[in-house]
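> Predicted coordinates and the sequence they were generated for:
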Amino acid sequence: VYSHQQSLAQCRSWLDRHLPNVKRIAVGSNAEAASMAREDTGAAAIASETAGEIYNLSVLAHNIEDEPGNTTRFLIIGNQQVPPSGEDKTSLLISTRNEAGGLHRLLEPLAEHGVSMTRIESRPSRRGVWDYVFFIDVDGHKDEPHVRQALAALEKQAGMYKVLGSYPKAVL
């Protein structure tokens, strides 16, 4: 079974139950997995139905993920600025010192300016033990006045501050 390593991990229980002795091969993307399965008649791929259609593959099983509520984010990365659409998100990369109340103080400007935080993830910074960076998504475009004011105040608090971009919210 070919698939991206994340998909193999997200479908581990199903694979363990239904294909326990089949080799699992991680590749760069699920589209690549579908292409490889097309060339290897003894193989399968974990991929989207669209990839199956493109590569002329039959669907053997649907909804094989371990956690049906899981979602995957796909991003388009570029240098172009995207103007406000009226329904936007802004993604940030920030850090603060490891001290009591540091994260609270860092995020306070969002609440003060009525900006809703929709996601926060922490990752080790690799700069030192117990030093973290935070990936944050907020509602609104960086150019909207209330978001701009919140981000300006947040930047003053942050040890590191980077706006990764503003973009229209996905339609699910």
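Structure's in. What do you need? Please read all numbers here as calculations on a predicted model, not as lab measurements.

> rest of the way, CA atoms for contacts and neighbours
OK.

> could you point out which element follows the helix ranked longest in the chain?
Ranked by residue count, the top helix of the chain under DSSP state H comes out as helix 145-157. Secondary structure here is assigned by DSSP states H and E; on that basis, the next helix or strand after helix 145-157 toward the C-terminus is strand 160-168.

> count of neighbours near Pro145?
Pro145 has 12 neighbours, counted by other Cα atoms under 10 Å.

> swap in Ile54?
Ile54 is flanked by 12 other residues according to other Cα under 10 Å.

> Below is structure B, check it against A:
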Amino acid sequence: MTHEIPELARQLAPVKRPNPVLWLYHWRYELLAVTLLPYALVNLVLWLGPVWSVVAFVVAFNWVFYWRAARRHVRGRLRAIVVQHRLRTAFASARICTVDGRRPAILWTRPVDGDIVVSLFCPAGIGFDQIHSRREVLADACFATEIYVDRHPKYGALVTLTICAKTARREPGRAVSPGDVVPLRAHS
């Protein structure tokens, strides 16, 4: 009975919308692409001239397109950006929020060996157990087959999600139940 009342309050409370500064931070990559790309292209044309700027653009595109490591890096980075937006939406729809509607903050997202590793800061009221119990919803939102949830061994408010898009694999160091504490490879 004591755990049902905060959960009911969490389900009924509206999820807070981000303030304008936080909204700018959430959309930082897109805003930089919309503002800096045209600025860089105009300056490139002014500096090199129209013919050499086209040659430089074609060389840069071919370099990224034909070099496997660069292509993998760009694809992983773009996927990490998409995962951030999908996780924020999934947190709201799965009601992974505090009673007053605050969601976990995504500190950093990085591609690691085909997976996406997301570092989260959970405000008071959101814990490892709440995120771990809704892994399937988060996996569906991120087009992933499996999401591993690891808690930080020292700081209880830090949680790391490993989003796997490939077939699920079992590793011996992964926590099976929410009560197990497994030290993180990413933070050690």
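Received, thanks. For clarity, every value in this text was computed on a predicted model and none was experimentally measured.

> where does the TM-score land?
The pair, once superposed, lands on a TM-score of 0.27 when counted by TM-score structural alignment, normalised by the length of structure 1; 76 aligned residues with a Cα RMSD of 5.2 Å.

> picking up where we left off before, tell me which residues of the longest helix of structure 1 come out buried.
By neighbour count on 16 or more other Cα atoms under 10 Å, the buried set for helix 145-157 of structure 1 is 146-151, 153-155, 157.

> need the strands for structure 1, in chain order.
Taking DSSP state E as the criterion, structure 1 contains strands spanning 2-4, 25-27, 88-95, 117-124, 132-139, 160-168.

> Just name the most buried of the ones you listed.
Among the strands of structure 1, ranked by average contacts under mean count of other Cα atoms under 10 Å, first place goes to strand 2-4 (a mean of 24).

> What's the first helix or strand after the helix or strand Arg86 of structure 2 falls within?
Assigned by DSSP H and E, Arg86 of structure 2 belongs to helix 68-93. With elements assigned by DSSP H and E, the helix or strand that comes after helix 68-93 of structure 2 is strand 105-112.

> Let me see the residues that make contact with that next one.
Applying Cα atoms under 8 Å, 6 or more residues apart in numbering, the external contacts of strand 105-112 of structure 2 come out as 76-77, 80-81, 84, 116-122.

> any idea which of these is closest to Cys164 of structure 2?
If you rank those by distance to Cys164 of structure 2 using Cα to Cα, Ile116 comes first, at 6.8 Å.

> Is it correct that that closest one is in contact with Ile163?
Yes: contact criterion Cα atoms under 8 Å: Ile116 of structure 2 and Ile163 qualify, at 5.0 Å.

> could you pull out the strands for structure 2?
Secondary structure of structure 2, counting by DSSP E: strands at 105-112, 115-121, 146-151, 158-164.

> With distance to Val55 of structure 2 and mean neighbour count added, can I get those in JSON lines?
Listed next are these as JSON lines, based on distance: least, Cα to Cα, whole Å; neighbours: other Cα atoms under 10 Å:
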{"stretch": "strand 105-112", "distance to Val55 of structure 2": "31", "mean neighbour count": "16"}
{"stretch": "strand 115-121", "distance to Val55 of structure 2": "34", "mean neighbour count": "21"}
{"stretch": "strand 146-151", "distance to Val55 of structure 2": "43", "mean neighbour count": "22"}
{"stretch": "strand 158-164", "distance to Val55 of structure 2": "38", "mean neighbour count": "22"}
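
> would you turn the ones you listed into TSV with distance to Asp129 of structure 2?
Formatted as TSV, the strands of structure 2 follow (distance: least, Cα to Cα, whole Å):
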stretch	distance to Asp129 of structure 2
strand 105-112	16
strand 115-121	14
strand 146-151	9
strand 158-164	10
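
> Among the ones you listed, which comes closest to Phe57 of structure 2?
That would be strand 105-112 among the strands of structure 2, by Cα to Cα, at 25.9 Å.
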